[in-house]
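> I need the structure of the sequence given here:
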Amino acid sequence: MCDIHHFISGQSFTGNSGRYSDVFDPNTGEVQARVQLASVDEVDRAIQAAQNAFESWSSTNPQRRARVMFEFKRLVEANIDELAALLSKEHGKVIADSKGDIQRGLEVIEFACGIPHAQKGEYTFGAGPGIDVYSMRQPLGVVTGITPFNFPAMIPMWMFGVAIACGNTFILKPSERDPSVPVRLAELMIEAGAPEGVLNVIHGDKVAVDAILEHPLVHAVSFVGSSDIAHYVYQKGAQNHKRVQAMGGAKNHGIVLPDADMDQVIKDLTGAAFGSAGERCMALPVVVPVGERTADELRERLVSEIPNLRVGVSTDSDAHYGPVVTQAHKERVVGWINKGVEEGAELVVDGREFSLQGHEKGFFIGPSLFDHVKPEMSAYQEEIFGPVLQIVRAASFEEALALPSNHQYGNGVAIFTQNGRAARDFAARVNVGMVGINVPIPVPVAYHTFGGWKRSAFGDINQHGMEGVRFWTKTKTVTARFPDSELEHTDSSFVIPTMK
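Down below sits the predicted model:
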């Protein structure tokens, strides 16, 4: 068993807090490593390293910063097999899904390679007599990302890729459940040519999070996790005068209209609901068939399809999904299934007793399917974050539209239909931040932006795309005049300047 250390100033750093957290192999249930948990002093050490690197890195021209991002992308691609194996061993998702995690992060790195264009300001020649006005986007300074266990490659790259390309220096506080891939990414960033201190990794719990939120040298915090903690991060960060974006939980709905292509719907639902054991903020855990006929057919087709799903170890190339991340998380998911039964929902397929032969101590859960779930049930209202699909029947389009619109979460939603007018109307009216039309997991491409509404996101600016550039930079506007000679003077003015 090994210890996983912090990464500060371009090298591994052994902390002295004396506090550790176990890192499990979800396939076997065994402890495979310990990760150090940072003290306040160790967080400060990382922030000071980033501050020391900021002046030089921020003054590096955008094209040279882009070249570092190009090389980082090449190195990640060259090492993707190693990274995916490491990710699967700590998280539990199957290798193909781990590679998708990495690739989706690389798509934002590709966007960051275009930072010379994305960071350009605006210019107005002749805004007034001999006056030009222009703006520039400048980096903030030391910025931070606090990332969850479910995407240990993608979400860190979503954050630090754009932030570093913009000229900031970065502190990453990844989940202590699967910390190795973030450290390896930081090593590759240094290998790609980023100076020491540009990307640092600190492991920790609430002690480290609070130290980040309170530190006067930290100018921005990006967070992804549960809604309660996202709200806490947003409030505490704002109280300490930081720019904050905090992405929270989700309860994404899939609306199925009677004219939908049911063959494709079933394929989309099984992948979106059960892929990665449901541990995705953009998973599709609720399906809303419109009309009893649609609901009955959907249920029948799902009951036939779910037994074909293969649950296996993360290295099983034929497995559709692997274990959940920890025993505690498995117990949480099972607890929500129990709650759904207690509240009167019909458990059509029960995955609670699933056991994988030879890996009985692994954190495996079989797929579960509920029908006749009601909006007032807490198992519907809260995020389960496991391989559980709930059917909530709706009698009409309007009733189906109201379900995601009125839910406390507003991350993503999908509608399945061949009716363009209905799809257009739904997309315009639904009270949710990201919409898929016959797309079950509507994560936008990297040059657009990612972000939910309501309790799924706190803050005004979304992740990646041009929204990401705006979040990680501040705008400076310059109004300039250069008289032709010393004789060209104007009289004193005691009123506000105008263009009249």
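> alpha carbons only for contacts and neighbour counts from here, please
Fine.
> For residue 88, the count of nearby residues, please.
Counted by other Cα atoms under 10 Å, the residues lying close to residue 88 total 27.
> how about the helices of the stretch 301-450 of the chain, start to end?
327-342, 378-381, 397-406, 420-429 (DSSP state H, counting those that start in this stretch).
> Include mean neighbour count when you put those helices into JSON lines, please.
Listed next are the helices of the stretch 301-450 of the chain as JSON lines, based on neighbours: other Cα atoms under 10 Å:
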{"stretch": "helix 327-342", "mean neighbour count": "17"}
{"stretch": "helix 378-381", "mean neighbour count": "18"}
{"stretch": "helix 397-406", "mean neighbour count": "18"}
{"stretch": "helix 420-429", "mean neighbour count": "14"}
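> Output those as TSV; include the columns distance to residue 149.
Below are these laid out as TSV (distance: least, Cα to Cα, whole Å):
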stretch	distance to residue 149
helix 327-342	11
helix 378-381	22
helix 397-406	26
helix 420-429	30
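> which stretch among those helices comes nearest residue 268?
Across those, residue 268 has its closest neighbour in helix 420-429 (17.1 Å, Cα to Cα).
> now the closest one against helix 397-406, angle please.
Per axes from the mean of the first three to the mean of the last three Cα atoms, to 10 degrees, the angle that helix 420-429 makes with helix 397-406 is 30 degrees.
> List the contacts of helix 420-429.
401, 415, 417, 435, 437 (Cα atoms under 8 Å, 6 or more residues apart in numbering).
> buried ones in stretch 341-354?
345-347, 349, 351-352 (16 or more other Cα atoms under 10 Å).
> Any of the contacts of helix 420-429 buried? List them.
For the contacts of helix 420-429, buried by 16+ other Cα under 10 Å: 401, 415, 417, 435, 437.
> out of these, which one sits closest to residue 92?
Of the buried ones among the contacts of helix 420-429, the one sitting nearest to residue 92 (Cα to Cα) turns out to be residue 435, at 28.3 Å.
> now the other sequence, so there's something to compare against:
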Amino acid sequence: MTTATTAPPTTVPHVIGGVRTTGDGRTSPVFNPATGRQTGAVALASAELVHEAARVAREAQRGWRDTGLARRQQIMFRLREIISARAEDLARLITAEHGKTVADALGEVARGLENVEFCTGLMHHLKGDHSEQVASGLDVHQLRQPVGVVACITPFNFPAMVPLWMVTTAIAAGNAVILKPSERDPSAAVWLADAFREAGVPDGVLNVVHGDKEAVDAILDDPIIRAVSFVGSTPVARHVYTRAAAAGKRVQALGGAKNHMIVMPDADLEAAADAAVSAAYGSAGERCMAVSVVVAVGAVGDALVERIARRLPGLVVGDGADPTTEMGPLITREALERVTGFVAGAEGEGADLVVDGRRPAGDEGFFIGPSLVDRVTPGMRVYDEEIFGPVLSVVRVRDYDEAVALINASRYANGTAVFTRDGKTARQFGYDIEVGMVGVNVPIPVPVGAYSFGGWKESLFGDTHMYGPEAFSFYTRRKVITTRWPEASESQISLGFPTH
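From the prediction side, this is the model:
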């Protein structure tokens, strides 16, 4: 009699100095969310491995900084072509570990490529300034120089896009990078590291270190690492910002969101309902820019809720690898249990559960359908907390002023939108609202690559947004050089404060 054996799951490695390693053997499981089954494992870094990666990055950055801007620019062009040509391979890898549909994953890759394309203009973005003859014989010029070694800590919900937002700009600016992706879907980061290397980025300039809190805290404490970019939940963003800033690092830490979409009485309700469904339930709501609250102004509430509810039974929920699927599973069983808890508790808080997306126990995979909760008010858990799942709340208000006050009272301020046909209302909304990214008849107002991404309040810790122009500011330091070439006979001692 023979006993069947199961091969151990493949372990996703770290990449340090171009070498793949699994470190000391500590790992975490990786699942296919559509089946609920473990498909592999990911190595988890010790603090010492993080420190070793920082040392390797420091050595590599010295040479990379000396690389000419034209050479770096050529590498960015090659990187764009490599990723674009193999976008579907990367998208399917994302789907297998995250669960989102292949179409959604392709969209993620496309938005990441926007920043690669922006970085191909690094020759322009890294230009300095020069002022001639500020005083007799005195010139001043300002340089942009790389920070050194930077760390990019990225979230599970966009395992390719957010690394491309951070890493590409940091490297284009002359830095070396330690990328710490989410341990839940780690393979995309290793895929990207291979693409950067193939494009011509030297070994050690981009290092991938997987890990949990031990690795993150080592990054925040390591003196070699001079700057940290982070995207994740607000509690962790606050921790990253506080600890890294205390260690003297430059920090941008993007946190959570509770994005509102106002629907005015004059709005096209069919278009608004389509937008609400698309923005709330795409990628199973696992987007920091997802609409999680619709604010129905005046008498539109009943008609709007009816239109949204009517659309939900037609959404196809299933394996993201199936081309007919419109919404895939959540990332983990813990995420499924958390989101299910919000749906279960909504009625007990006094809200109306119009559509219940919960599925019977025993279903394979981490699936939950779209849920719609009406007559939600501040103070309810379903309103106050970031759910990060396919749950849309509807809040009813009397007028525009109450809608704006509701949004401005939120501790989150990532994105918001207004649906209206009135230009004056739209303009006033942009003026009144205290949120970092605003859409007018655009439910998910993620800026195009030439602008920068980021919210206000507890959605961002630090004062610099991601990608685009602000990213080059974050990943560089400015140095001002004042120059004079006097004749020897002009030199003299002066103890006074320089006035020019």
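> picking that back up, tell me which of the contacts of helix 420-429 of structure 1 fall in strands.
Judged by DSSP state E, the contacts of helix 420-429 of structure 1 include 415, 435, 437 as members of strands.
> Dump those residues to CSV, plus distance to residue 129 of structure 1.
What follows is these, written out as CSV (distance: Cα to Cα, whole Å):
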residue, distance to residue 129 of structure 1
415, 54
435, 48
437, 51
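> from the residues you listed, which is closest to residue 217 of structure 1?
Ranked by distance to residue 217 of structure 1 (Cα to Cα), those are led by residue 435 at 37.1 Å.
> The closest one matches what in structure 2?
Counting by TM-score structural alignment, residue 435 of structure 1 lines up with residue 438 in structure 2.
> Distance of the aligned partner of residue 131 of structure 1 in structure 2 relative to residue 487 of structure 2?
By TM-score structural alignment, residue 131 of structure 1 lines up with residue 138 in structure 2. Per Cα to Cα, to the nearest Å, residue 138 of structure 2 is found 13 Å from residue 487 of structure 2.
> between these two, who's got more neighbours?
Neighbours were counted for residue 138 of structure 2 and for residue 487 using other Cα under 10 Å; residue 138 has more, 15 against 7.
> Could you count how many residues lie near the closest residue in space to that one that isn't next to it in sequence?
Distances taken as Cα to Cα, 6 or more residues apart in numbering place residue 484 nearest to residue 138 of structure 2, at 4.9 Å, with adjacent residues excluded. Residues contacting residue 484 of structure 2 under the criterion other Cα under 10 Å number 12.
> Helix, strand or coil: sort out the most centrally placed residue in structure 2 for me.
Residue closest to the mean C-alpha point of structure 2, counted by Cα atoms, centre = their mean, is residue 162 at 4.6 Å. Counting by DSSP: H, G, I helix; E, B strand; the rest coil, the backbone at residue 162 of structure 2 sits in helix.
> what does it align to in structure 1?
In structure 1, residue 162 of structure 2 lands on residue 155 (TM-score structural alignment).
> again, but for residue 244 of structure 2
Under TM-score structural alignment, residue 244 of structure 2 pairs with residue 237 in structure 1.
> Touching, its match and residue 219? I think so.
No: between residue 237 of structure 1 and residue 219 there is no contact under Cα atoms under 8 Å: 9.3 Å.
> Which residue lies closest in space to residue 385 of structure 1, excluding its sequence neighbours?
Residue 385 of structure 1 sits nearest to residue 279 (Cα to Cα, 6+ apart), 5.0 Å away.
> Trace that neighbour over to structure 2, please.
Residue mapping for residue 279 of structure 1 onto structure 2 gives residue 286, with TM-score structural alignment as the criterion.
> and if you look at residue 378 of structure 1?
In structure 2, residue 378 of structure 1 lands on residue 381 (TM-score structural alignment).
> show me what contacts the nearest residue to residue 385 of structure 2 once chain neighbours are set aside?
Counting by Cα to Cα, 6+ apart, residue 385 of structure 2 lies nearest to residue 258, which is 7.5 Å off, once chain neighbours are set aside. Contacts of residue 258 of structure 2 were listed using Cα under 8 Å, 6+ apart, and they are 291-293, 385-386, 410, 412-415.
> Among those residues, give me the pair with the biggest separation.
That would be 385 and 415, which, of the contacts of residue 258 of structure 2, are the farthest apart (Cα to Cα) at 15.3 Å.
> So which of those two has more stuff around it?
The residue with more neighbours, out of residue 385 of structure 2 and residue 415, is residue 415; 29 against 15, by other Cα under 10 Å.
> Would you quantify the distance from the more buried one to residue 396 of structure 2?
On the measure of Cα to Cα, residue 415 of structure 2 and residue 396 of structure 2 end up 19 Å apart.
> who's in contact with the residue nearest to residue 385 of structure 1?
Per Cα under 8 Å, 6+ apart, neighbours of residue 279 of structure 1: 150, 324, 385-387.
> Pull up the aligned stretch in structure 2 for stretch 72-83 of structure 1.
The aligned range for stretch 72-83 of structure 1 in structure 2 is 79-90, by TM-score structural alignment.
> Neighbours of the counterpart of residue 289 of structure 1 in structure 2, how many?
Matched by TM-score structural alignment, residue 289 of structure 1 corresponds to residue 296 in structure 2. By the criterion of other Cα under 10 Å, residue 296 of structure 2 has 26 neighbours.
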